[in-house]
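Visitor: Below is the sequence, then the predicted model.
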Amino acid sequence: MAGRLKKTVVLVGMMGAGKTAVGTALARRMGVPFVDSDEEIVKAANMSIAEIFERDGEPFFRQKESQVIRRLLAGSSCVLSAGGGAFMSPENRAAISQMGISVWLKADLDVLWQRVRHKDTRPLLRNPDPRGTLERLMAQRAPVYALADLTVESRPHYSVDDMASAVLAALAARPDVLQQENHQ
């Protein structure tokens, strides 16, 4: 199922939802670039996200994140992984809605916890109760993620390729996003 991407696909969801892995597989299958907004911020700042949070605080990070997302949306169509908190910003949601399409990679708490519990690269989980923090973040963010244009639910047995296929199938129903190629 191939098609030409007409606008940027922005993957949103919790840390551990698979935005980077699924986004990379999806971009490869669609023949478009994959871009991670967090990586772009790290490159621009020349420091890790944890260092930015520590030195400049979360509000500064969120401001830079919004600038990077707007810049990427204005560029060529791609698959964009937005940081877990990026979609919380009404300005980011409006920009994504105007220039791209949002896809919520929805995964349950147990799946997310299994994926993030051994990583120390998540500044929001650097506290005495990381699972409780993840659960609270999920409760706060899920109603906002539900505003995404499309929702693709992760299943425990899904591979990265299964999720990429599910996202592609959801996008195929949107002619404003994916122009089907006519093969004679």
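Guide: Structure's in. What do you need?

Visitor: Every contact and neighbour count from this point should use C-alpha atoms.
Guide: OK.

Visitor: Can you report how many residues neighbour residue 168?
Guide: Residues lying near residue 168 (other Cα atoms under 10 Å) number 20.

Visitor: Is it correct that it is in contact with residue 26?
Guide: Yes: contact criterion Cα atoms under 8 Å: residue 168 and residue 26 qualify, at 7.3 Å.

Visitor: distance of residue 171 from residue 64?
Guide: Distance of residue 171 to residue 64, given as Cα to Cα, to the nearest Å: 29 Å.

Visitor: of the two, who's got more company?
Guide: Taking neighbours as other Cα under 10 Å, residue 171 and residue 64 compare with residue 171 leading, 20 against 17.

Visitor: got a list of what the more buried one touches?
Guide: The neighbourhood of residue 171, defined by Cα atoms under 8 Å, 6 or more residues apart in numbering, consists of 177-178.

Visitor: In a helix, it, correct?
Guide: Yes: Residue 171 forms part of a helix when assessed by DSSP: H, G, I helix; E, B strand; the rest coil.

Visitor: and here's the other structure:
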Amino acid sequence: MSKIKMSKNIVLIGFMGSGKSTTGKVLAQRIHYSFIDSDEFIESKIKMSISDYFIQYGEDQFRSLEEDIISQIALTSNTVIATGGGIVKNPNNILNLKSNGIIIYLKGSPEHIFERLKYDTTRPLLNTENKLETIKSLLKQRSPLYESASDIIIDIDNKSIDEVVVSILERMRGKAI
């Protein structure tokens, strides 16, 4: 595979469970970029899990904190950034990330995401009676935001992480970054 000349960040957005962190790590290794998981970065700053922070302070307080952290992370370069699933709820996050990044939406169907998350109890927004219906409802709200924020959309259904990474690299060859 020929080397892609880049300097901007590569920002992965998408619903929780879409593989942003795992894909981001593999992609960063492959193109010799740094890697930042925004959720892990936030947890290291607040010294607690995001789930616990949600419980203690609520989603609004978390989104404010997330915006501050994203504005810092967006200043990096040559970095693959995996974002939290709700990052698109705040337009300032997208503006900050686009200032020095190409945004890639890892798009998965509700059923695919459900299969990945059905036993996951660490996602505060999915601790509901019917996880699949919650995923469908949240995706209905967020999909237009993911799509309008993205420069590239990659379908992840029934693809391995390596296949997703190859798809990203192929699509990026056509983008001036």
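Guide: Yep, that arrived. Just so we're clear, the structure is a prediction, and the values are computed from it rather than from any experiment.

Visitor: Superposed, how do the two chains score by TM?
Guide: Counting by TM-score structural alignment, normalised by the length of the second structure, the TM-score of this superposition works out to 0.95. Behind it: 175 aligned residues with a Cα RMSD of 1.1 Å.

Visitor: Not counting its own residues, what contacts the longest strand along the first structure?
Guide: Once the first structure is assigned using DSSP state E, the strand that runs over the most residues is strand 100-106. The contact list for strand 100-106 of the first structure, computed with Cα under 8 Å, 6+ apart, reads 7-14, 17-19, 73, 96, 145-146, 148-154, 167, 177.

Visitor: The second structure: helices as residue ranges?
Guide: Using DSSP state H, the helices assigned to the second structure run over residues 20-31, 38-46, 50-57, 59-73, 91-98, 110-117, 131-149, 161-172.

Visitor: what's the angle between the first one and helix 161-172?
Guide: Helix 20-31 of the second structure and helix 161-172 meet at an angle of 70 degrees, taking axes from the mean of the first three to the mean of the last three Cα atoms, to 10 degrees as the criterion.

Visitor: got the buried residues for helix 20-31 of the second structure?
Guide: When burial is assessed from 16 or more other Cα atoms under 10 Å, helix 20-31 of the second structure yields the following buried residues: 20-21, 23-28, 31.

Visitor: what about that helix, how far off from the first structure?
Guide: Superposed on the first structure, helix 20-31 of the second structure shows a mean distance to its aligned partners of 0.7 Å (mean Cα distance after the TM-score superposition for the first structure).

Visitor: and the longest strand of the first structure with helix 160-172, angle?
Guide: Counting by the same axes, to 10 degrees, strand 100-106 of the first structure lies at 140 degrees to helix 160-172.

Visitor: what angle do strand 100-106 of the first structure and helix 109-116 make?
Guide: Interaxial angle of strand 100-106 of the first structure relative to helix 109-116 (the same axes, to 10 degrees): 100 degrees.

Visitor: how far out from the middle of the chain is strand 100-106 of the first structure?
Guide: 7 Å (Cα atoms, centre = their mean, to the nearest Å).

Visitor: rewinding a little: type out the PyMOL command that picks the buried ones from the contacts of strand 100-106 of the first structure.
Guide: Isolation of the buried members of those (16+ other Cα under 10 Å) is achieved in PyMOL through the command below:
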select buried, resi 7+8+9+10+11+12+13+14+17+18+19+73+96+145+148+150+151+152+153+154+167+177
